[in-house]
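**Student:** predicted model and sequence below, questions to follow.
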Amino acid sequence: MNHTTLHRAPIEFSARTATSASQILLAAALALVLAATGLFVNPASAQGWNFSITGFGGKTIVGSGKAVTEPRITPPFNAISIKGAADVAIRQSNKNAVEVFADDNIAPLITTEVQGQTLVIGFKEKTSVRTKTKLVVRVDVATLTAIGISGSGDVTADLLKLESLDVNISGSGDVRLNDLTAANLNVSISGSGDFTAAGSATKQRYAIAGSGDIRSSKLQGTDVTVSIAGSGDASVWATGTLTGSVLGSGDIRYTGNATLNKSVLGSGSISKL
């Protein structure tokens, strides 16, 4: 997936051309996914790109083209949940801070609420927008325990030093951690989003139940476990033990001289890079 742009290729399905049972099932599955994520993506225009947070309906707000940075005041938080199409840039700091970078008439539509210890980033209900300015929510955190994506927004972070981090991707958004140091890392993908990381994490646990990919061959780990029950692929780096399980067509590729424990049922495979 493209990590450098918010543009999303539209998914088109025409009921007129659905002549087989498989096509009908595909349309039904697509509708369920869109309903679950609350996201409807429209074709990009020359002026920007469209997305509707609550599906069909609602007035479309066109971005003004005037970019603003809007600070948000929030209670303390140590986890982040992204719902919708906003990109999120995370920076570890000595304090928590949130700011929205967007068109000046789009920024007020973006919600940043803390529920428990989780910062939830989304949009006001029945909101459809077409932006002219790339929409980014910048988040400073003192510590981070979890990242969740249920939409199409991407998450990036350059330098993180953490004790434990849980990542859950149930949409099409991607997570990229360019320099991670952690004792424990748990990643679960049930959508089409990808997870990419570099650095080191002593214990790593990965589970793929969709078509998303794990790209962690530059993230050194001692004890690594990978479970794939779908078509997603994983590349990892293990120096101690690697436990791999594939049910389906997914592949596990690994680097390092780890002791391998593997189980494969289907057309998938487990092999060294």
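**Tutor:** Everything's here; your move.

**Student:** from now on I want contacts and neighbour counts done on CA atoms only, so please keep to that.
**Tutor:** Fine.

**Student:** residue 197 touches residue 178, doesn't it?
**Tutor:** Yes. Between residue 197 and residue 178 there is a contact under Cα atoms under 8 Å: 5.6 Å.

**Student:** second structure for comparison follows:
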Amino acid sequence: MKLKFNLITIFAVGLSLLLAACGQQPIKGSGKQITDNRSAASFNKIVLLGDFEVVATVGGQGPQVSVTADDNIVPFIQTNVKGDTLTVMPAKNKNLLATSKPKITVNAADLTKIELDGKGMVNVVGLKADKVKVKLNGTGQITLAGNVQAVDLRLMGTGIINAKDLKANDAEIRLSGSGQVSAFATKN
């Protein structure tokens, strides 16, 4: 009987904690836009997880990362470099309701991989590399410009990859879903 009571108590406490976490209030933007310039280690890959707008310039002074958003939202936008990858995402368990899409401005010496999961937007200019890999999962949009030897474009979902201004010798394109991919290749 005591064991049954303990199991019921444990279940009730666990369920209460789960429901409390689900009821977390979103963080609503204040409407006051600020820009936070952040230090970053060197990176050549970008991973975007969430609804952000990333504007990346390759070949400029780098590495540089700045975040422009509501003043009460900025602290909850994480920009972390691990290894050679910059990851941009909301803080864990935070639901951000910005008054306008948070903008991440990035300068990097070079980029070889761009990955977007979600419905964000990425615009990259000045790409120069032997090979660039681009992956989009979801409904987001990626726009690329520059010159590369080869590009690997993968789209899973309903998003858009626009690589018409990315001059490549070879292009490999994989599309799963109803999204759109446009590319420029001189050979394939």
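**Tutor:** That came through, no problem. All figures in this text were calculated on a predicted structure; none of them were measured in a lab.

**Student:** of residue 197 and residue 178 of the first structure, who's got more company?
**Tutor:** With neighbours defined as other Cα atoms under 10 Å, residue 197 of the first structure and residue 178 compare such that residue 197 has more, 23 against 16.

**Student:** okay, stretch 68-88 of the second structure sits on what stretch of the first structure?
**Tutor:** Per TM-score structural alignment, the counterpart of stretch 68-88 of the second structure in the first structure is residues 101-121.

**Student:** ok, residues contacting the matching stretch?
**Tutor:** When contacts are defined by Cα atoms under 8 Å, 6 or more residues apart in numbering, stretch 101-121 of the first structure is touched by residues 61-70, 72, 74-84, 86, 100, 122-124, 127, 129, 131-138.

**Student:** go again with 7 Å.
**Tutor:** 63-70, 74-83, 100, 122-124, 131-137 (Cα atoms under 7 Å, 6 or more residues apart in numbering).

**Student:** among these, which lie within strands?
**Tutor:** Per DSSP state E, strands hold the following members of the contacts of stretch 101-121 of the first structure: 67-70, 79-82, 100, 122-123, 131, 136-137.

**Student:** same list (those residues) but as JSON lines, adding distance to residue 30 of the first structure and neighbour count.
**Tutor:** Formatted as JSON lines, those follow (distance: Cα to Cα, whole Å; neighbours: other Cα atoms under 10 Å):
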{"residue": "67", "distance to residue 30 of the first structure": "34", "neighbour count": "18"}
{"residue": "68", "distance to residue 30 of the first structure": "35", "neighbour count": "16"}
{"residue": "69", "distance to residue 30 of the first structure": "35", "neighbour count": "15"}
{"residue": "70", "distance to residue 30 of the first structure": "35", "neighbour count": "14"}
{"residue": "79", "distance to residue 30 of the first structure": "29", "neighbour count": "22"}
{"residue": "80", "distance to residue 30 of the first structure": "26", "neighbour count": "25"}
{"residue": "81", "distance to residue 30 of the first structure": "23", "neighbour count": "24"}
{"residue": "82", "distance to residue 30 of the first structure": "20", "neighbour count": "26"}
{"residue": "100", "distance to residue 30 of the first structure": "30", "neighbour count": "24"}
{"residue": "122", "distance to residue 30 of the first structure": "21", "neighbour count": "20"}
{"residue": "123", "distance to residue 30 of the first structure": "22", "neighbour count": "23"}
{"residue": "131", "distance to residue 30 of the first structure": "25", "neighbour count": "23"}
{"residue": "136", "distance to residue 30 of the first structure": "27", "neighbour count": "21"}
{"residue": "137", "distance to residue 30 of the first structure": "28", "neighbour count": "22"}
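
**Student:** from those residues, pick the one nearest residue 212 of the first structure.
**Tutor:** Nearest to residue 212 of the first structure among those: residue 82, at 17.2 Å, using Cα to Cα.

**Student:** shouldn't that closest one be in contact with residue 137?
**Tutor:** No. Judged on Cα atoms under 7 Å, residue 82 of the first structure makes no contact with residue 137 at a distance of 10.0 Å.

**Student:** which residue lines up with residue 186 of the second structure in the first structure?
**Tutor:** So, by TM-score structural alignment, residue 186 of the second structure is matched to residue 222.

**Student:** can you tell me which residues contact that match?
**Tutor:** Contacts of residue 222 of the first structure (Cα under 7 Å, 6+ apart): 202-203, 238-241.

**Student:** switch to 6 Å and redo it
**Tutor:** Residue 222 of the first structure is in contact with 202, 238-240, counting by Cα atoms under 6 Å, 6 or more residues apart in numbering.

**Student:** no further questions, thank you.
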